[in-house]
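**Q** give me the fold of what follows.
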Amino acid sequence: MPDLSSADGKRLLQLARQALEAYLKTGDHLEFIPQNDSFTAHCGCFVTLRSGDQLRGCIGTFDCGKPLYENVIRMAIAAGTQDMRFKPLRPEELAHIHIELSVLGELEKVEQLEAIEVGKHGIVVRCKNKNGTFLPEVAVEQGWQREEFLLRCAREKAGMSEKECAEAEVYRYTVRKFSEDA
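**A** Coordinates of the predicted model:
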């Protein structure tokens, strides 16, 4: 994960908003030339959109093959237009949307489930061709302990059977979170 300052986070949030606004108004992808080496670091991110305290979209990628700034642009647009849980955002809704950006650290395979700290670690649960993830704040927001965090990720996000849950590989990751609200 790149070393990002609060000012870097603010600029990345502006980039996410500008990319989403440009796409909603014109259908075009924003052109951006990074002035900061941290923005060209290859790492994944999630972009979360909220209207008040209600989730309005959240999509991310663990793809480390692209620079952070490209992933921010892609995920901002995807969160606003491709999250299947919600209708695509309309341009007039954007003024009421708050954007959060979670820059992802590396995935670490978990051998002991006790290594997962609720509120600190996000998780990925994988079995065969099924996988699911939750950002660190999900367990805190829902009031879940570690076991429920893992089980809900496996069953609800990944759609795993009980047998697949028992065979699943678990990974953890940290995030650096930035929010327009902060």
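**Q** from here on, contacts and neighbour counts on C-alpha atoms
**A** Noted.
**Q** nearest residue to the spatially most central residue of the chain other than its sequence neighbours?
**A** Central residue check for the chain by Cα atoms, centre = their mean: the C-alpha nearest the mean position is that of Phe46, 2.1 Å away. Counting by Cα to Cα, 6 or more residues apart in numbering, Gly60 is the residue found nearest to Phe46 once chain neighbours are left out, at 3.7 Å.
**Q** any idea which element the one you found lies in?
**A** Element membership for Gly60 (DSSP states H and E) is strand 54-61.
**Q** buried stuff in that strand?
**A** Buried residues in strand 54-61, counted by 16 or more other Cα atoms under 10 Å: Arg56, Gly57, Cys58, Ile59, Gly60, Thr61.
**Q** ok, stretch 100-108 next?
**A** Of the residues in stretch 100-108, those buried under the neighbour-count criterion (16+ other Cα under 10 Å) are Glu100, Leu101, Ser102, Val103, Leu104, Gly105.
**Q** please generate a structure for the following sequence too, so the two can be compared:
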Amino acid sequence: MSQLPSSSAVGEYSQTERETLIRLAHAAIDSALHDRPMDLTAPTPHLEEQRGAFTTLHLHGKLRGCIGYVLPVASLYKTVANTAVGAAFEDPRFERVKAPEAPELKVEISVMSLLFPIEPKDVEVGKHGLLISWNMRRGLLLPQVATERNWDAQTFLSETCRKAMLPVDAWQRGASIEAFTAEIFGE
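**A** Next comes the predicted model:
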């Protein structure tokens, strides 16, 4: 498995733990496809810690699904299993993954830091992900999105507003702006 560059300075997960989580994501998708129960025993104590995470699926280099939790809702290994199944079968932007596609899926996992308030001038493309909230609407973009699309910080802020179905300048008009970092790895 190749390792994607991390957008977190910490890099707290070992290569073995990263590979374990990627295998777990594939196993969860396979179990759901074939309606089989899955053993969700914690592989290591470190992976039992509660963390927010997103699982992103790619098929032949194109986005195939992405689901996650910015806040911790369960232990990391359970969150990865749940978000992998969600990305494969519940992302409303895509049809459900079919059995012939599953072996071709590439998994990317983003393990989230806690959210923190940030000023627009302090947003760093490639380091921060964003959550913008205003009037009951919220939009979130992972750190790698701005890098992959070659956006500057202002475009990143505007596109996060667009994702929330807000005016693209809402970040300049009082919307709440929070950031996070993520340890990102995949195959």
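**Q** residues in the second structure aligned with stretch 91-102 of the first structure?
**A** Using TM-score structural alignment, the residues of the second structure aligned to stretch 91-102 of the first structure are 99-110.
**Q** and the residue nearest to Phe46 of the first structure, what pairs with it in the second structure?
**A** With TM-score structural alignment as the criterion, Gly60 of the first structure pairs with Gly68.
**Q** tell me the secondary structure for the residue nearest to the centre of the first structure?
**A** What DSSP: H, G, I helix; E, B strand; the rest coil gives for Phe46 of the first structure is strand.
**Q** please pull up the equivalent of it in the second structure.
**A** In the second structure, the residue equivalent to Phe46 of the first structure is Phe54, according to TM-score structural alignment.
**Q** so who does that match touch?
**A** Phe54 of the second structure makes contact with Cys66, Ile67, Gly68, Tyr69, Val70, Val80, Thr83, Ile109, Ser110, Val111, Met112, according to Cα atoms under 8 Å, 6 or more residues apart in numbering.
**Q** any idea how far the second one is from Ala88 of the second structure?
**A** With distances defined as Cα to Cα, to the nearest Å, the gap from Ile67 of the second structure to Ala88 of the second structure amounts to 9 Å.
**Q** can you check the fifth one too?
**A** With the distance defined as Cα to Cα, Val70 of the second structure ends up 18 Å from Ala88 of the second structure.
**Q** more neighbours: these two, which one.
**A** When Val70 of the second structure and Ala88 are compared for neighbours, Ala88 comes out ahead with 30 against 21, by other Cα atoms under 10 Å.
**Q** what do we get in the first structure for the more buried one?
**A** Matched to the first structure by TM-score structural alignment, Ala88 of the second structure sits across from Gly80.
**Q** skipping adjacent residues, who's closest to that match in space?
**A** Leu89 (5.3 Å).
**Q** now do the SS call for the aligned partner of His26 of the second structure in the first structure.
**A** Taking TM-score structural alignment, His26 of the second structure has Arg17 as its aligned residue in the first structure. Counting by three-state DSSP, the backbone at Arg17 of the first structure sits in helix.
**Q** okay, now Arg17 of the first structure: neighbour count?
**A** Neighbour count for Arg17 of the first structure, taken as other Cα under 10 Å: 22.
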